[in-house]
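Q: The following block contains a protein sequence and its predicted model.
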Amino acid sequence: MVDEDGYFGEHVAARYDADEAEMFAAEAVDPAVTLLARLAGRGRALELGVGTGRIALPLARRGIPVHGIDLSRAMVARLRAKPGGDDIGVTLGDFATTRVAGSFSVAYLVFNTLMNLTSQQAQVDCFRNVADHLEPGGTFVVEVMVPELRKLPPGAQAVPFQIGPTRWAYDVYDVATQAMSSHYVDVVDGRGSFTSTPFRYVWPAELDLMAQLAGLRLRERRGGWAGEPFTGESQRHVSVWQKPVHADGKGR
């Protein structure tokens, strides 16, 4: 990950909520918040990559104390400017390694944000960091895409996902390293600009191994927040891993 002036600086923060308006709609937010609130129970929630508060704010409105970790000062400033934003505790730092005080009953990482960690080691470190923050019986929830490699014809590397009169966007995959990047061409007043953000895609089974290395076990995997079955055709998954209650590794 890069510093707050890099990929998620003011140039992204200023338009993030508008660019991702569909993800701020009630039908996208409410099912996620409902599941997270249930898992939190009477405990605290830790959001990795809290951003502008898309999930943290409505979760806090349900009475769940939320603390966030984020690398971007610009994104956190947008969170702070919203009603209730000052009630969300935020620690600035890389969520793969940054520690905060106390323990949590649920930690979560949504909307493909895990892929902002661009190496396997960083993703493993993230699972270990979360495990250290969870209380016994606590859960770690990740929402992330299933890699769309089946869309790649032989010899191709790019998959377009947005084509319009003022924006073209496409993902580029390196199947040898699992590196990928999203590229955007925007046209404003007849002038074009180009931006690119690196990611690392990750498979569900690989995540299960990362969880195992961190001492967590898979509790459930869904095809979405509403509880859809996870199948070979699912484009994303919402996975829940649990920290054992007892030292012998047995859960509740």
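A: Thanks, I have it.
Q: okay, CA-based contacts and neighbour counts for the rest of this
A: Fine.
Q: list the helices and strands the lengthiest strand in the chain packs on?
A: Secondary structure of the chain per DSSP state E: the longest strand is strand 134-145. Secondary-structure packing of strand 134-145 (3 or more Cα pairs under 8 Å, 6 or more residues apart in numbering; DSSP states H and E): strand 104-109, strand 236-242.
Q: Against that first model, consider the following:
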Amino acid sequence: MINQQQLWDHEAAEHYDTPGVGMFSPDVLGPTVEVLSELASGGPAVEFAIGTGRVAIPLLEAGVPVSGIELSHAMIARLRRKVGEDRIPVVQGDMSQVSIGSHYTLAILVFNTIANLLTQDEQVRCFQNAAGHLVPGGRFVVELWVPQLRSLPPGHGGTVEVSQPGYLLVDTYDVLRQHVISHHVRFGPEVADGRDARIGRTPHRYIWPSELDLMARIAGFELEHRWADWDRSEFTAESRSHVSVYRLTDRRMT
């Protein structure tokens, strides 16, 4: 059993923010906030797994009221160093279960975080919980990577996803359970023998786009848009990730 509270602990929260670079780059956040602001349609947003406020804070600054749900106490504590509860209210708990209202026009789940739920049942409940937060016609936006199983060499269960100075990312797959473990190896360039390396591991349950769409239908959503990125570029067979926008129709599957 994975203890997510231990996984996203104080150390993970302290190293999560990378101001101005990576996923905190203006080139990333600018288009993200622009799209989400438009999809909110003038109403409030709820962010599932709000983390340290990477998206929520600039979205609030763009004029969209934001509330959040976050499992990690450490992530919430770091968020609170940047913005108070009066500006971005956050409830601690599981995003597949916790409810904080039903008046939102937009629900947000970005940066692959739905994959942190390690069973299909939990992921379906997450969609159902998002639907419960939204007004009729509200939207649920999910950002997620496309499983790279085509990259697996025959007879091998892993791929090197990133190799750069000071950082190595290796993904290992359990294709029967649709599980992937990301192994993050960070090391200092000043030590050649690698004895200063730090290894962190994060488990995920990967989801094919078609499976994600079925989860949405079960919860009463229909797919409105799917883009390859926040710049609204076309999603193709070669896309490595997608931004999917679901609109609540309340035609739940029975």
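A: Arrived safely, thanks for sending. Quantities reported herein were computed from a predicted structural model and do not represent experimental measurements.
Q: now the helices and strands packed on strand 134-145 of the first structure as CSV including distance to L39 of the first structure and mean neighbour count?
A: Shown next, in CSV, are those (distance: least, Cα to Cα, whole Å; neighbours: other Cα atoms under 10 Å):
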stretch, distance to L39 of the first structure, mean neighbour count
strand 104-109, 6, 24
strand 236-242, 10, 24
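Q: Columns distance to G249 of the first structure on top of those, output as CSV?
A: Converted to CSV, those look like this (distance: least, Cα to Cα, whole Å):
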stretch, distance to G249 of the first structure
strand 104-109, 17
strand 236-242, 10
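Q: all helices of the stretch 51-200 of the second structure, in order?
A: Remark: helices assigned in the stretch 51-200 of the second structure by DSSP state H, counting those that start in this stretch are 56-61, 73-80, 120-133.
Q: quick one: contacts of the shortest one?
A: Contacting residues not belonging to helix 56-61 of the second structure are listed as L29, V33, L36, S37, E47, I50, P65, V66, V83, I88 [Cα atoms under 8 Å, 6 or more residues apart in numbering].
Q: SS state for the fourth one?
A: Right, S37 of the second structure. Following DSSP: H, G, I helix; E, B strand; the rest coil, S37 of the second structure is assigned to helix.
Q: and of the helices and strands packed on strand 134-145 of the first structure, who's closest to L134 of the first structure?
A: strand 104-109 (4.9 Å; Cα to Cα).
Q: What range does that closest one cover in the second structure?
A: Against the second structure, the aligned range for strand 104-109 of the first structure is residues 104-109 (TM-score structural alignment).
Q: what do you get for stretch 200-212 of the first structure?
A: Going by TM-score structural alignment, stretch 200-212 of the first structure sits over residues 205-217 in the second structure.
Q: how about Y170 of the first structure, what's its match in the second structure?
A: Using TM-score structural alignment, the partner of Y170 of the first structure in the second structure is V170.
Q: The residue lying closest to that match once chain neighbours are set aside - how many residues pack around it?
A: Leaving aside its sequence neighbours, V170 of the second structure sits nearest to V160 (Cα to Cα, 6 or more residues apart in numbering; 4.5 Å). By other Cα atoms under 10 Å, 14 other residues sit near V160 of the second structure.
Q: Please apply the same query to the one 5 residues further on.
A: Other residues lying near P165 of the second structure total 10 when counted by other Cα under 10 Å.
Q: For F161 of the first structure, see how far away S239 of the first structure is.
A: 24 Å (Cα to Cα, to the nearest Å).
Q: for L216 of the first structure, same thing?
A: L216 of the first structure is 34 Å from F161 of the first structure, by Cα to Cα.
Q: Of those two, which one has the most company?
A: Set L216 of the first structure next to F161 and count neighbours by other Cα under 10 Å: L216 wins out with 26 against 10.
Q: list the contacts for the residue lying closest to R252 of the second structure once chain neighbours are set aside?
A: Nearest residue to R252 of the second structure in three dimensions, chain neighbours excluded: G220, at 4.1 Å (Cα to Cα, 6+ apart). Counting by Cα under 8 Å, 6+ apart, G220 of the second structure touches Q128, A131, L248, T249, D250, R251, R252, M253.
Q: could you dump those residues to a markdown table with distance to S72 of the second structure?
A: Listed next are the contacts of G220 of the second structure as a markdown table, based on distance: Cα to Cα, whole Å:
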| residue | distance to S72 of the second structure |
| --- | --- |
| Q128 | 21 |
| A131 | 23 |
| L248 | 28 |
| T249 | 31 |
| D250 | 31 |
| R251 | 33 |
| R252 | 31 |
| M253 | 32 |
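Q: In this structure the match of Y170 of the first structure contacts T159, no?
A: Yes. In terms of Cα atoms under 8 Å, V170 of the second structure counts as a neighbour of T159; the distance is 5.7 Å.
Q: Return the most buried member of the helices of the stretch 51-200 of the second structure.
A: Mean neighbours per residue, mean count of other Cα atoms under 10 Å, is largest over the helices of the stretch 51-200 of the second structure for helix 120-133, with a mean of 22.
Q: how much does it stray from the first structure?
A: In the superposition with the first structure, the average deviation recorded for helix 120-133 of the second structure is 0.5 Å (mean Cα distance after the TM-score superposition for the first structure).
Q: follow-up on the earlier one: which PyMOL command selects the buried ones in the contacts of G220 of the second structure?
A: Filtering these down to the buried ones (16 or more other Cα atoms under 10 Å) takes a single PyMOL command:
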select buried, resi 128+131+248+249+250
